[in-house]
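Undergrad: Give the three-dimensional model of this entry:
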Amino acid sequence: MKKLLLGLLCCVAASPAYAQQGPEPVKVTDLLKIKQIGNITLTRDGRKAAFTVLGIEPDEKNKADYKNVTQLYEIGTEAGARPRQLTAAREGASQPAWSPDGRQLAFVRTVDEKPQVFVMAANGGEGRQLTRYKHGAGSPKWSPDGRQVLFSAAIPLRELLNDSLLNAAKSLPRWPFEKPGFDKNDQLAATTAKPNADGSLAEIRAYLDKNETDKKAKVLTKLNFQDERDVSAEQSFSQFFLIDASAPEAKPVAVTNGFYRFNQAAFTPDGKHLLLSADIDSLQHPDRSLENEIYLADRDGRRPRLLLGQDNTVYSSPEVSPSGKWLAFQMSPATGVNVPELAVMPLNGTAKDIVIIPFDRSKGNLTWSDDDKYLYFTAQSNGGAPLYRANIKTRKVEKLSAADTGITSFDVARDKVVFSQTGVLNPSELLVADAGLKKVQPVGNFNDWVKTKRLSLPEKHSFVNEKGLAVEYWVMKPTGYQAGQKYPVVLEIHGGPSAMWGPGETSMWHEFQYFAAQGYGVVYSNPRGSGGYGQDFLRANVLDWGTGPSSDVLTALDKTVAEGWADPAKLTVTGGSYAGYLVAWIISHDQRFKAACSQRGVYDLATFFGEGNAWRLVPNYFGGYPWEPAVRQVLTRESPISYVDKITTPYILFHGDNDRRTGFVQSEMMYRSLKVLGRPVEYVRHPGGTHELTRSGDNRQRIDQMLRTFEFFERYINTKGEVN
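TA: Next up is the predicted model:
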């Protein structure tokens, strides 16, 4: 018996460190099983947490399709507590917010295609609809006395102009609307003229205006005329409102006003004031004004006082400490490529009192500890997104969670931290811990199905490039790897270009594991220009989107091939957005790949400037605009379309029909150019798809894109030994 036990222990010890040895491979349809935890919020006493779970369900309208549904859950923070589902309606629920006494929970649910705020008892039951606002309602927050709920709504300009409550004086924007020939915005004023195509000039204008209202024409006068899905002439303004939390027929009361965008509002702890984050500029059109300020107003929104604001500076993420003494925030230049600075100051102080907390990473989700001693936050760093806390007195930052995981949501109250985490062994799990994360307890079983899967575990490596920058990369062997055999490899590249990948990044968990299960090695890296490595690294691809970053990702591949198991004759490459650009750049300068895939890419930077809503990347990274001769020369040099005649690699291109972030004309240019040249190219368009298709889009289209990429690679790699 002892010999048998010893033999078993030896077998366990000999298990390869590159894989979790479950009985089942990861399948493409496992994408539909992943549940994502988020929106964690604790009661003030730290005894209970509410959170959301995003899952994928069959669509009752079409059984072949799938829909995303978010529901609310709660869990106690005591030992042994288990999660409990609070909502189950098919409309779902999101954005939970506890009342100060922890007895009620506000949340958001869609009603008649508009989000509205609901309130339910903490122990569950049917939610009561609190708002019925015609513009919708979101981001609920309770007043400190629990009597009112603060919420936000986006008000279209046309309706704001005519709203008798929000604009009783029938005011017009003071900033220039930029309609040629109307220097004083007179065209926005109310008119008594009736629409008449054959009438007076005023009646013709009324007729044309009605055509716009009836969606017969889009008249563009604003700078940012593309949203995520379409070309849009609409202009809207986020405003905040208060509503009584208990009166059945309560009406919302506006606490912000004007033709400005308010992006954040919160009560001070004593309930006497509102902290506002907004860009209030009466001289510039909102599309041109890039700054953001922080204001302190009375509880009803009146008498706003500027706390922080100056030219070419963005002040953001304001959070008041529980005592009301301190204000935490971030600040950065309004233009360029930057890592925002974390800072604190007395709430009753001025800019002269600002204290910087040095930490050269992009930070998010600022949250105070109850005693004002610590400021918690998350930050992408070196392939993970750990939870950190800064000691306000010493300005020292402490990393609390593992470097190779990612904290996707968290909250802190009393001596408790509840957080959701992504990692190699679980795409999303819920954990309860003490304030210093010394004792951490996983709770719930939302993704326990992963335990039965064979997973490839990434191995971390690094090298120093010619600029002296340390570049990190990860290698995942096929889950069925056997020493002595050769395997195909897919080089995966991230977008941004300021994104960051690693074991603590959630969006690629399934794709990486799927390719590993199909017998591919997976290599991914964070080339120069990636986030998660500080400002100097972030700026290292300014004026150099192609040559430098491609050198970094190809060096990672070269070093992987040098390990001996990767087959240099069976290399593939794929990436989306900026990475779609970089794939095109690579295959126009390098012929090693058997097949390549670009998704929603940028291929001609001058065209991207016009057709993408992310157009400011052009001046931020290349220092100017396409009509400037020196800049035009750089844009031509850095555009893959300039080298399209050098592309001979079999190539599949993807784009969503409604992707307005990068625009889709460039992919049409790339495809047509390659067809004219007679090169092996295939072009896939996804109807209704936006730039977010692979992350939060139609789930059949997400599966379709992954399978089409794999199938295209197999035409040239043929890992299955099947005849085409």
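Undergrad: rest of the way, CA atoms for contacts and neighbours
TA: Noted.
Undergrad: For the stretch 51-200 of the chain, which segments count as strands?
TA: Using DSSP state E, counting those that start in this stretch, the strands of the stretch 51-200 of the chain run over residues 62-76, 84-85, 94-98, 104-111, 114-121, 128-129, 138-142, 148-156.
Undergrad: buried residues in the fourth one?
TA: Spelled out, that is strand 104-111. 104-110 (16 or more other Cα atoms under 10 Å).
Undergrad: Could you export the strands of the stretch 51-200 of the chain to JSON lines, including columns for distance to L201?
TA: Shown next, in JSON lines, are the strands of the stretch 51-200 of the chain (distance: least, Cα to Cα, whole Å):
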{"stretch": "strand 62-76", "distance to L201": "49"}
{"stretch": "strand 84-85", "distance to L201": "61"}
{"stretch": "strand 94-98", "distance to L201": "49"}
{"stretch": "strand 104-111", "distance to L201": "41"}
{"stretch": "strand 114-121", "distance to L201": "37"}
{"stretch": "strand 128-129", "distance to L201": "47"}
{"stretch": "strand 138-142", "distance to L201": "42"}
{"stretch": "strand 148-156", "distance to L201": "26"}
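Undergrad: one more to line up against the first:
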Amino acid sequence: MLNQRPMEKDDLFKLEFLQAGRLSPDSKTVVYAISRYNAQDDKDYINLWLVTPATKTTRQLTFGKVVDANPQWSPDGKTIAFISTRAGAPQIFLLPVAGGEAKQLTTLKQGVGGGPVWSPDGKRIAFTAGAAPEAMPDRTKPYRLKRKVYRFDAMGYLDDALQDLYVIDVAGSAPRRLTRDGYLNVSPQWSPDGKELLYLAMMSPDTPRFQAGLRAVTLDGQKRDIVWNWGTVMMAKWLPSGKQIVFAGQPLDAMMGANNDLYVIDAAGESGGAQPIKRTGTSAVGLGGGLQGDMPSAPLYADGLHILDDHTALVRVQAAGALTIQRIGISGGDSVETVVAKPDASVMLLDASSTHMLYAQSSFNNPTQLVISDIEGSSEQALTSLNQQLLSERQQPTVESLTVTSADGTGIDAWIMLPAVGKPPYPTILYIHGGPWGAWGNIFSFDFQMLAGAGYAVLFVNHRGSSGYGEAFGTAIQADWGNLDYQDHMAALDLVIANGQADPDKLGVCGISAGGFGTCWMVGHTDRFKAAVPENPVTNLLTIYGVGDIGEVMARFMGGKPHEVYDNYRRCSPVTYAHNCQTPTLLIQGEMDFRCPAEQSEQFYTILKDNGCKVEMLRLPGSPHGGSIAGPPIIRRAQNEALLEWMNRYVLGK
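TA: Presented below is the predicted three-dimensional model:
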């Protein structure tokens, strides 16, 4: 098409992103949220929209420089509750669907943390909130830490960030606080009779981060354990009868990389002697999983569990390089059935009713669109056409799927994104995903688009240890990071060079988190790359066990604690080999990253400096672990510009 040009780094701030979507109670209308960048303020704002699929009519519900998030329909479909910053701290507002101004419901000084969640009768709303400002400790004075996990990424010190459950009458009254126990209490769900709230209790003062329990609390604050000291509960829902509860998670003894499964437990819970029953025993890949996208879009992180009736659940499932929707039988024999799976896109379940499903759809070249279908996944209708004009004016890269044979004969999925400009063989960037129990796949990544727009091919590989391929694949690098995963990446790189797609003399490597680990590992073991950009990397497994917020996860990955399997930590740490590095390396580090703290980058930086390797470090003030993906524009812009400039300088010699 005439007048098309490649994607450029500043195009990120011209894109609109889907942030939420909910079906009305009769499934005839959909409310959704869209974020847009405001150049004058250098901020993102979110507004709400309404669409009627039958007539294809759309109208904007909220306006202005505000963040209006998480819209939820009242049971009668007449009111939408949402969280908004229009009054300063986030508060719950109620908006009449028929028209009129939004009414503020909560006035907490500290603001609202999560929710809103309507009661079945529509008379109350549950939500979560932190401590009031006057109850917060003064961190300018000396203080003690007592928690096992005392700080957490994107939250800070946990004593300052705990959440409790509240209920407020829609007619208006002071909210009632239902919990006060030193836990991070989140994701409230009303029981069908409206007498209890189911919720996740996390961040116990004495247990690891990933040991999350499931509790229920009555409206007068009486708690009981549903699933406790069992393992990690990720999400949960009541069945319509109220007799059972469905949840997804892993038992405590599961290896990192093992499948997550769906379980059912009687509503009496562990307090009443009930035990979980697995419902996904025949599933090869389990539940959940997630593809690493590079875009600030909330559906990437939606829980994806919806109950249709007492016998059936819909769940999001990653299968290889795609997100799908599957139907799981809750009663009777094992039943796992794929309902929506696409060869050229991923789908992220947002909502479901007895007649319809609502999901976000993303692909390599399109961020997110909102789609509705019938309950069987047929009669699809796109409800949005976000970014259509901008994308029509950009040259689209092409993506080829690759089947890689690794050194030991194992088949590995990989893809190469080929630029619309230039000729092969292309300068090529190996981009390594995080996790390592994570994956690449058919989902939008702005970094990929930006690099392809600058003339690079981008190679991305689902190495062993990735999610979406079953337990044997996901646990293959247990206590052996840097071995099979390294071999898989090298085999993929050799393949695209042999295919004439990648220029062997113009190679770069990059990645965030465990992708940063892989990047640092690469440059300590090979000199075939001209440039490296590890972001928020893991470089020393011994020290991250103590300073990271998920140290016990490292112990699960390594097969024990450092004093038990010391050599595993030393052998699998990139700092052990950093003195070999001759590759110009730019470390990008969020200064408020508590997942992979700055000392991980600093150790690697110092060793490279001391051994004469070209190295620089970009510091991102106030940025947590994922700040360059979903953080403020100033942080996302800095990462984009630095990544491109470093590759251009050392891969292309510009």
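Undergrad: From the chain's centroid, how far away is stretch 125-144 of the second structure?
TA: Stretch 125-144 of the second structure sits 26 Å away from the centroid of its parent chain (Cα atoms, centre = their mean, to the nearest Å).
Undergrad: Check stretch 313-321 of the second structure too.
TA: That offset, for stretch 313-321 of the second structure, works out to 14 Å (Cα atoms, centre = their mean).
Undergrad: okay, that stretch sits on what stretch of the first structure?
TA: Taken onto the first structure by TM-score structural alignment, stretch 313-321 of the second structure occupies residues 375-383 there.
Undergrad: And the equivalent of A420 of the second structure over in the first structure, which helix or strand is it part of?
TA: In the first structure, A420 of the second structure lines up with T479, judged by TM-score structural alignment. In this structure, T479 of the first structure is located outside every helix and strand according to DSSP states H and E.
Undergrad: Mean distance of the stretch of helix or strand L349 of the second structure belongs to to its aligned residues in the first structure, please.
TA: For L349 of the second structure, the host element (DSSP H and E) is strand 346-352. Strand 346-352 of the second structure, aligned to the first structure and superposed, deviates on average by 2.3 Å (mean Cα distance after the TM-score superposition for the first structure).
Undergrad: Map A562 of the first structure across to the second structure for me.
TA: Matched across to the second structure, A562 of the first structure falls on A498, judged by TM-score structural alignment.
Undergrad: so what's its match up against?
TA: Counting by Cα atoms under 8 Å, 6 or more residues apart in numbering, A498 of the second structure makes contact with nothing.
Undergrad: For the stretch 201-350 of the second structure, just list every one of the strands.
TA: Under DSSP E, counting those that start in this stretch, the stretch 201-350 of the second structure gives strands at 213-218, 223-227, 231-238, 244-251, 261-266, 277-278, 305-309, 312-319, 322-329, 336-340, 346-352.
Undergrad: Could you name the helices and strands sitting against the strand holding L349 of the second structure?
TA: strand 17-23, strand 305-309, strand 312-319, strand 322-329, strand 356-363 (3 or more Cα pairs under 8 Å, 6 or more residues apart in numbering; DSSP states H and E).
Undergrad: Can I get the ones you listed in JSON lines including mean neighbour count and distance to A236 of the second structure?
TA: Shown next, in JSON lines, are those (neighbours: other Cα atoms under 10 Å; distance: least, Cα to Cα, whole Å):
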{"stretch": "strand 17-23", "mean neighbour count": "24", "distance to A236 of the second structure": "18"}
{"stretch": "strand 305-309", "mean neighbour count": "21", "distance to A236 of the second structure": "8"}
{"stretch": "strand 312-319", "mean neighbour count": "24", "distance to A236 of the second structure": "11"}
{"stretch": "strand 322-329", "mean neighbour count": "24", "distance to A236 of the second structure": "14"}
{"stretch": "strand 356-363", "mean neighbour count": "24", "distance to A236 of the second structure": "19"}
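Undergrad: what's around T410 of the second structure, how many residues?
TA: 12 (other Cα atoms under 10 Å).
Undergrad: let me fix that: V397 of the first structure
TA: Quick note: V397 of the first structure (other Cα under 10 Å) scores 18 neighbours.
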